[in-house]
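Trainee: got a predicted structure plus its sequence, pasted below:
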Amino acid sequence: MHRFKDLGIWKLSRQFCSQIYVTTANFPDNEKFGLTNQLRRASVSVPSNIAEGCSRSSNKDFSRFLEIAIGSIYEIETQLLIAFDLGFIDQLKLDELIHDLETIVKMISKFRSTLQV
C-alpha cells in the first residue's frame, strides 16, 4: 500500500482540480449542469482514483485505478477543447491547462511503469 498524500501525482492532480474549479467559476450560468459540472466531476476523479488505488492490496489493482485517472484526464482535455470552441476559455488558459494535464499523465505513466504487476 502507498500513502496517497505523499505522492506527487496526487498532490499535482489535486492542485489541478482547484484550477478547474476556479476556471469554471467564470463559465456561463446556463452551463452549471453542463460543462461546468462535467469538468469538475472529471477533475475530482483524478486525485480520487489515485487515492482509492493506494488503498488496494495489489499493485495490479492500483495500476488499474491509475489507468482510470488517466482516462479522466483525457475526458477533461476533451471538455476543455469544447469549452474553448464555445468561447468559455481563451487560448492561453487552454494551453496552460493542457500543459498541466500532459505533465500529470507523464507522471502517472512513469509511476505506473515502476509498479510490479
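Mentor: In hand now; what should we look at? Numbering: from 1, shown residues only.
Trainee: from here on, contacts and neighbour counts on C-alpha atoms
Mentor: OK.
Trainee: quick one: end-to-end length of stretch 27-37, please.
Mentor: In stretch 27-37, first residue to last residue: 11 Å (CA to CA, to the nearest Å).
Trainee: show me where the protein has helices.
Mentor: With DSSP state H, the ranges of helices along the chain come out as 8-24, 35-54, 59-85, 91-114.
Trainee: for comparison:
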Amino acid sequence: MARSHRELTVWRKGLDLACKVYELTRKMPKEEMYRMSGQIIRCSASIPANVAEGNARGTRRDYAHFVSIARGSAAELETFLLIIKRLGLAPDSDVDDLLAQSEEVGRMLTALRSSLSPNP
C-alpha cells in the first residue's frame, strides 16, 4: 500500500475529476444548483475522499471496501453525466471529457481493488 493517498495516481486523477465537475456545474442552469449540480458534486468528491480514507485505514480489507465505495461513486457520476448530456444541461464536449475521465478513474479503481484482494 502507498504510504499516503497523495502518492496514488488514482487519487490525483479523482481529485482532478472532482474539480472539473465543479467547473461544469458553473455552466449549468442556476435552477440545477440544488438538484443535479449538488448530486454530481457530492459523488465526484466522494471518489478521491474514499480512496484517501481507505488508504488511511489499517487493513487491506478496509482499504478494498473504501475503493469499492469510490467505484460506486464513479458509476453514479457517470450516470448523472449521461442524464445531464441527454437533457442538454451542459455543453456536450465538456460532458464527454468528464465521461472519459470518469471511465479512466473507474478502470484505475477496479485495478486498485483487484490488487487489494487476497491471492487465491
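Mentor: Here it is on my side, so go on. Source: prediction; values computed, not measured.
Trainee: superposing both, give me the TM-score.
Mentor: Counting by TM-score structural alignment, normalised by the length of the first structure, the TM-score of this superposition works out to 0.93. Behind it: 117 aligned residues with a CA RMSD of 1.2 Å.
Trainee: and the helices of the first structure: which comes nearest residue 2 of the first structure?
Mentor: Within the helices of the first structure, the stretch nearest residue 2 of the first structure is helix 35-54; the backing value is 5.1 Å (CA to CA).
Trainee: on contacts alone, who are the packing partners of the closest one?
Mentor: If contacts are counted by 3 or more CA pairs under 8 Å, 6 or more residues apart in numbering; DSSP states H and E, helix 35-54 of the first structure sits against helix 8-24, helix 59-85.
Trainee: circling back: do you know which of the helices of the first structure lies nearest residue 1 of the first structure?
Mentor: If you check each of the helices of the first structure against residue 1 of the first structure by CA to CA, helix 35-54 wins as the nearest, at 5.7 Å.
Trainee: any chance of TSV for the helices and strands packed on helix 35-54 of the first structure, columns mean neighbour count?
Mentor: Supplementary listing: those in TSV, determined by neighbours: other CA atoms under 10 Å:
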stretch	mean neighbour count
helix 8-24	18
helix 59-85	19
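Trainee: can you tell me which of those helices is nearest to residue 51 of the first structure?
Mentor: Of all these, the one in closest proximity to residue 51 of the first structure, counting by CA to CA, is helix 8-24 (7.2 Å).
Trainee: average offset of that closest one relative to the second structure?
Mentor: Mean deviation of helix 8-24 of the first structure relative to the second structure after superposition (mean CA distance after the TM-score superposition for the first structure): 0.4 Å.
Trainee: now do stretch 36-46 of the first structure
Mentor: Stretch 36-46 of the first structure differs from its equivalent in the second structure by a mean of 0.5 Å after superposition (mean CA distance after the TM-score superposition for the first structure).
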